[in-house]
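K.L.:
Sequence isn't available, so here's the structure alone:
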């Protein structure tokens, strides 16, 4: 059974910029934190879906109201890969997490728990690159290869390096509706689109780009 552990986390807005977790994050092996901003809602619950194809709601647990419209809680039985969403007030529709890290079924489907700390990077000595004087290759991942994935694009990194490319600018990668797009209609700004692969595929692409001596930057759209 999922249990929300009521631990107080202060939101300090009086001393300049403060870093506060938003979305879902792994606290430890048996605990996940959840925080969502829903200032017009009186009640917010996080719902976990079953692993069956029916996608039935298996657990529903309440979040505590915080200051400034935030709701927060800790769940002790969620796991990496669990599908989840939010129930708002008495609305029984499942809403995806606006700060989701992955939407495996698209922007309107359930969100998925992702451990952002488990990937094993090999670029510890990567020095970075200066922006001035670089040879930039603008890449649309979906059309760069026949497969249209980060994994397929990574297999072309050595060739790009041989051409003198020193910096790849990826066109927007935030998840967006539909099957094809330039990425300029992204709606899940923290979730790399499932069309190109998984979040770890994106991490691996960056890791391998650094191994090839190529930096990676993003074209981003926030409006």
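P.N.:
Alright, I've got the coordinates. Because the structure is a prediction, the values reported are computed rather than measured.

K.L.:
Only C-alpha atoms from now on, for both contacts and neighbour counts.
P.N.:
Fine.

K.L.:
So which residues make contact with stretch 195-212?
P.N.:
Stretch 195-212 is touched from outside by 101-102, 119, 121-123, 126, 141-142, 148-151, 153-154, 157-158, 161, 179, 191-192, 215-216, with contacts defined as C-alpha atoms under 8 Å, 6 or more residues apart in numbering.

K.L.:
actually stretch 163-176, sorry about that
P.N.:
Contacts with stretch 163-176, where a contact means C-alpha under 8 Å, 6+ apart, come from 103, 106-107, 134-141, 182-194, 213-221.

K.L.:
thinking again about what came up before, whichever of the contacts of stretch 195-212 end up buried, select them in PyMOL.
P.N.:
Provided next is the PyMOL selection string for whichever of the contacts of stretch 195-212 are buried by 16 or more other C-alpha atoms under 10 Å:
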select buried, resi 101+102+141+142+148+149+150+151+153+154+157+158+161+191+192+215+216
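
K.L.:
separation between the residue lying closest to residue 136 once chain neighbours are set aside and residue 49?
P.N.:
Counting by C-alpha to C-alpha, 6 or more residues apart in numbering, residue 167 is the residue found nearest to residue 136 once chain neighbours are left out, at 4.7 Å. Going from residue 167 to residue 49 by C-alpha to C-alpha, to the nearest Å gives 40 Å.

K.L.:
Neighbour count for those two, which is higher?
P.N.:
When residue 167 and residue 49 are compared on other C-alpha atoms under 10 Å, the one with more neighbours turns out to be residue 167, at 23 against 20.

K.L.:
who are the neighbours in contact with the closest residue to residue 45 other than its chain neighbours?
P.N.:
Nearest in space to residue 45, with sequence neighbours left out and distances taken as C-alpha to C-alpha, 6+ apart, is residue 62 at 4.2 Å. Applying C-alpha under 8 Å, 6+ apart to residue 62 gives the contacts 4, 43-46, 73.

K.L.:
Tell me, how many residues neighbour residue 69?
P.N.:
Applying other C-alpha under 10 Å, we find 13 other residues in the vicinity of residue 69.

K.L.:
That one is in contact with residue 39, isn't it?
P.N.:
Yes - Residue 69 is within contact range of residue 39, at 3.8 Å (criterion: C-alpha atoms under 8 Å).

K.L.:
So which residues of this structure form strands?
P.N.:
In the chain, the segments counted as strands under DSSP state E are 4-5, 23-28, 31-37, 44-49, 57-62, 64-65, 70-75, 83-88, 111-112, 136-139, 167-170, 174-175, 188-192, 215-218.

K.L.:
put this beside the first:
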């Protein structure tokens, strides 16, 4: 494995100012390139990753938060999103986007957590909970849930999925919160707000349905 210090074994991780380390598992590939997309007109630059043992490819590239990218396998002119993408701004078929979760300013350091016994759980579908169908809009309604005695919010699956509406049971980007509900930081804001009100947040996950 690369000597770069990473949190997760695969995906794109910011490792410095305008520096991102990519690591992918593609055991049947001979070559793997990161394709940076610099403009809506599809201006692209190609960056080869270095093969590692056991089918991994990795490398650091001059790219920062917000940069969009895809992957090219064996030099073919077909470009794929990152299977370990953390954000798909245009949905599952669009380019992946580099994010840095360490930039978010949490305010819940005093959150004590909860015990299992005696909790009152509200199951929430973000897309239909409010007219806007976003995490930020849902966060504005959390005080009402706390007021009526809810102690835990259970979100229905939030992994990104094709199309404009879904209950969460057809997720295809399992590391990517749905772009339809907002950005990854919008999700963090929702959780941070919930904790400030004494609400725990848990997640329903579906890997195959």
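P.N.:
Thanks, I have it. Quick caveat, the model's predicted, so the values are computed rather than measured.

K.L.:
Please state their TM-score.
P.N.:
Laid over one another, the chains give 0.95 as their TM-score (TM-score structural alignment, normalised by the length of structure 2), with 208 aligned residues with a C-alpha RMSD of 1.7 Å.

K.L.:
follow-up on the earlier one: point out the most buried one among the strands of structure 1.
P.N.:
Each of the strands of structure 1 was scored by mean neighbour count; the highest is strand 111-112, a mean of 28, by mean count of other C-alpha atoms under 10 Å.

K.L.:
how far away is residue 152 of structure 2 from residue 129 of structure 2?
P.N.:
Between residue 152 of structure 2 and residue 129 of structure 2 the distance, using C-alpha to C-alpha, works out to 15 Å.

K.L.:
for residue 34 of structure 2, that is, sorry about that
P.N.:
When C-alpha to C-alpha is the yardstick, residue 34 of structure 2 and residue 129 of structure 2 sit 38 Å from each other.

K.L.:
give me the stretch of structure 2 that stretch 35-42 of structure 1 matches.
P.N.:
Residues 23-30 of structure 2 are where stretch 35-42 of structure 1 lands when matched by TM-score structural alignment.

K.L.:
try stretch 190-198 of structure 1
P.N.:
When stretch 190-198 of structure 1 is compared against structure 2 (TM-score structural alignment), it corresponds to residues 175-183.

K.L.:
quick one: the matching stretch to chain centroid distance?
P.N.:
In terms of C-alpha atoms, centre = their mean, to the nearest Å, the centre of stretch 175-183 of structure 2 is set 7 Å apart from its chain centre.

K.L.:
so where do the helices sit in structure 2?
P.N.:
Per DSSP state H, structure 2 carries helices over the ranges 126-129, 135-147, 184-196.

K.L.:
what do we get in structure 1 for residue 55 of structure 2?
P.N.:
Using TM-score structural alignment, the equivalent of residue 55 of structure 2 in structure 1 is residue 69.

K.L.:
cool, residue 134 of structure 2 as well?
P.N.:
In structure 1, the residue paired with residue 134 of structure 2 according to TM-score structural alignment is residue 149.

K.L.:
go on, residue 110 of structure 2?
P.N.:
If you follow residue 110 of structure 2 across to structure 1 using TM-score structural alignment, you land on residue 125.

K.L.:
and if you look at residue 41 of structure 2?
P.N.:
Aligned against structure 1 by TM-score structural alignment, residue 41 of structure 2 finds its counterpart in residue 54.

K.L.:
mind checking how far that match is from residue 110 of structure 1?
P.N.:
13 Å.

K.L.:
who has more neighbours, these two?
P.N.:
For residue 54 of structure 1 and residue 110, the more surrounded residue by other C-alpha under 10 Å is residue 110, and the numbers stand at 24 against 8.

K.L.:
and the counterpart of the more buried one in structure 2, how far is that from residue 171 of structure 2?
P.N.:
When structure 2 is aligned by TM-score structural alignment, the residue opposite residue 110 of structure 1 is residue 95. Note on residue 95 of structure 2: its distance to residue 171 of structure 2, by C-alpha to C-alpha, is 17 Å.

K.L.:
same deal with residue 29 of structure 2?
P.N.:
Taking C-alpha to C-alpha as the measure, residue 29 of structure 2 falls 25 Å from residue 171 of structure 2.

K.L.:
Please apply the same query to residue 160 of structure 2.
P.N.:
Between residue 160 of structure 2 and residue 171 of structure 2 the computed distance is 5 Å (C-alpha to C-alpha).

K.L.:
Check residue 20 of structure 2 too.
P.N.:
Noted for residue 20 of structure 2: a distance of 26 Å to residue 171 of structure 2, by C-alpha to C-alpha.

K.L.:
residues contacting the most centrally placed residue in structure 1?
P.N.:
Note on structure 1: the residue nearest the mean C-alpha position is residue 101, at 2.0 Å, using C-alpha atoms, centre = their mean. With contact set as C-alpha under 8 Å, 6+ apart, residue 101 of structure 1 has these partners: 111-114, 190-192, 199.

K.L.:
What's it aligned with over in structure 2?
P.N.:
Applying TM-score structural alignment, one finds that residue 101 of structure 1 aligns to residue 86 in structure 2.

K.L.:
where's that match relative to residue 108 of structure 2, distance?
P.N.:
The separation that residue 86 of structure 2 has from residue 108 of structure 2, given C-alpha to C-alpha, amounts to 22 Å.

K.L.:
same deal with residue 55 of structure 2?
P.N.:
Taking C-alpha to C-alpha as the criterion, residue 55 of structure 2 is separated from residue 108 of structure 2 by 40 Å.

K.L.:
and the gap between the equivalent of residue 164 of structure 2 over in structure 1 and residue 209 of structure 1?
P.N.:
The equivalent of residue 164 of structure 2 in structure 1 is residue 179 (alignment by TM-score structural alignment). Residue 179 of structure 1 sits at a distance of 26 Å from residue 209 of structure 1 (criterion: C-alpha to C-alpha).
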